[in-house]
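Asker: structural data only, the sequence is not supplied:
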């Protein structure tokens, strides 16, 4: 069973979106099967086998997530982040401004899905291996 300390250690290595695939590989190695990250404060819910679930604490002061979704701006910001042009906090701020409430990772499907405040799926990407 993985711990919050292990999750924090893995996340500490992520400097930009370019580091994301290695982060996912490390989480899989720990036994994480999926997780959700909430944009408003950065907390996450990580799931493992046998109903093992842990909640991480807030990572930063609360952000205001826009009620208005700007999908095109989000896609542009996401691309920049994945290319290593922005850090994690910048990406979270960009998500909030574009109306992204959370993202959900599935290790089995190797997908990252972004949702708005109404639970609408805005984008699903395949995680590169």
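Answerer: Alright, I've got the coordinates. Computed from a predicted structure; not experimentally measured.

Asker: C-alpha only now, for contacts and for neighbours.
Answerer: Will do.

Asker: how far does stretch 23-39 stretch from start to finish?
Answerer: Across its full length, stretch 23-39 reaches 18 Å end to end, with Cα to Cα, to the nearest Å as the criterion.

Asker: which other residues reach it?
Answerer: Applying Cα atoms under 8 Å, 6 or more residues apart in numbering, the set of residues contacting stretch 23-39 from outside is 1-2, 6-7, 10-11, 13-14, 43-49, 63, 65, 92, 95-96, 100-108, 129.

Asker: try this one next to it:
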């Protein structure tokens, strides 16, 4: 069971998630961000690259959605798993920021990714709903 550090059964809010995300400057900071939102009660989230909106899921079917972050963009219909691995390696080493990674992922056919906090995995999907890659989320560095 995920511990929720909010009081009296309150649910997590977009403001709490935004505050945690504001501390994330690159892919290298990502594990700490994931740990922080997991502690809030987030059990999964879906990030859509077409416009950047995100759906955050909690226990008991609780879901909140963050609005689009950018104008709608085209997702490449041809997906490339090897290119995804390459841009992930660069991003996770801290050499690209979030927006650059999102743009590059859309260009190589990533429609969305889903983070599963219980399994501590991130799975990338193409427009046809095919899994491109699943990776373990590394432990936080704090």
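Answerer: Received it, and whenever you're ready, just let me know what you need. Computed from a prediction, not measured in an experiment: that's the story for all the values here.

Asker: taking the contacts of stretch 23-39 of the first structure one by one, which sit in helices?
Answerer: In helices, judged by DSSP state H, the following of the contacts of stretch 23-39 of the first structure are found: 6, 7, 10, 11, 92, 95, 96.

Asker: by neighbour count, which of those residues wins?
Answerer: Each of those was scored by neighbours using other Cα atoms under 10 Å; the highest score is residue 95's, at 30 neighbours.

Asker: what ranges do the strands span in the first structure?
Answerer: Along the first structure, the stretches classed as strands by DSSP state E are 32-38, 44-48, 53-55, 102-106, 111-115, 121-126.

Asker: need these in JSON lines with distance to residue 24 of the first structure, can you?
Answerer: Rendered in JSON lines, the data for those read as follows (distance: least, Cα to Cα, whole Å):
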{"stretch": "strand 32-38", "distance to residue 24 of the first structure": "9"}
{"stretch": "strand 44-48", "distance to residue 24 of the first structure": "12"}
{"stretch": "strand 53-55", "distance to residue 24 of the first structure": "17"}
{"stretch": "strand 102-106", "distance to residue 24 of the first structure": "9"}
{"stretch": "strand 111-115", "distance to residue 24 of the first structure": "10"}
{"stretch": "strand 121-126", "distance to residue 24 of the first structure": "12"}
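
Asker: would a markdown table of those with distance to residue 81 of the first structure and mean neighbour count be doable?
Answerer: Compiled in a markdown table, these are given as follows (distance: least, Cα to Cα, whole Å; neighbours: other Cα atoms under 10 Å):
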| stretch | distance to residue 81 of the first structure | mean neighbour count |
| --- | --- | --- |
| strand 32-38 | 16 | 21 |
| strand 44-48 | 19 | 19 |
| strand 53-55 | 25 | 16 |
| strand 102-106 | 15 | 21 |
| strand 111-115 | 14 | 18 |
| strand 121-126 | 14 | 14 |
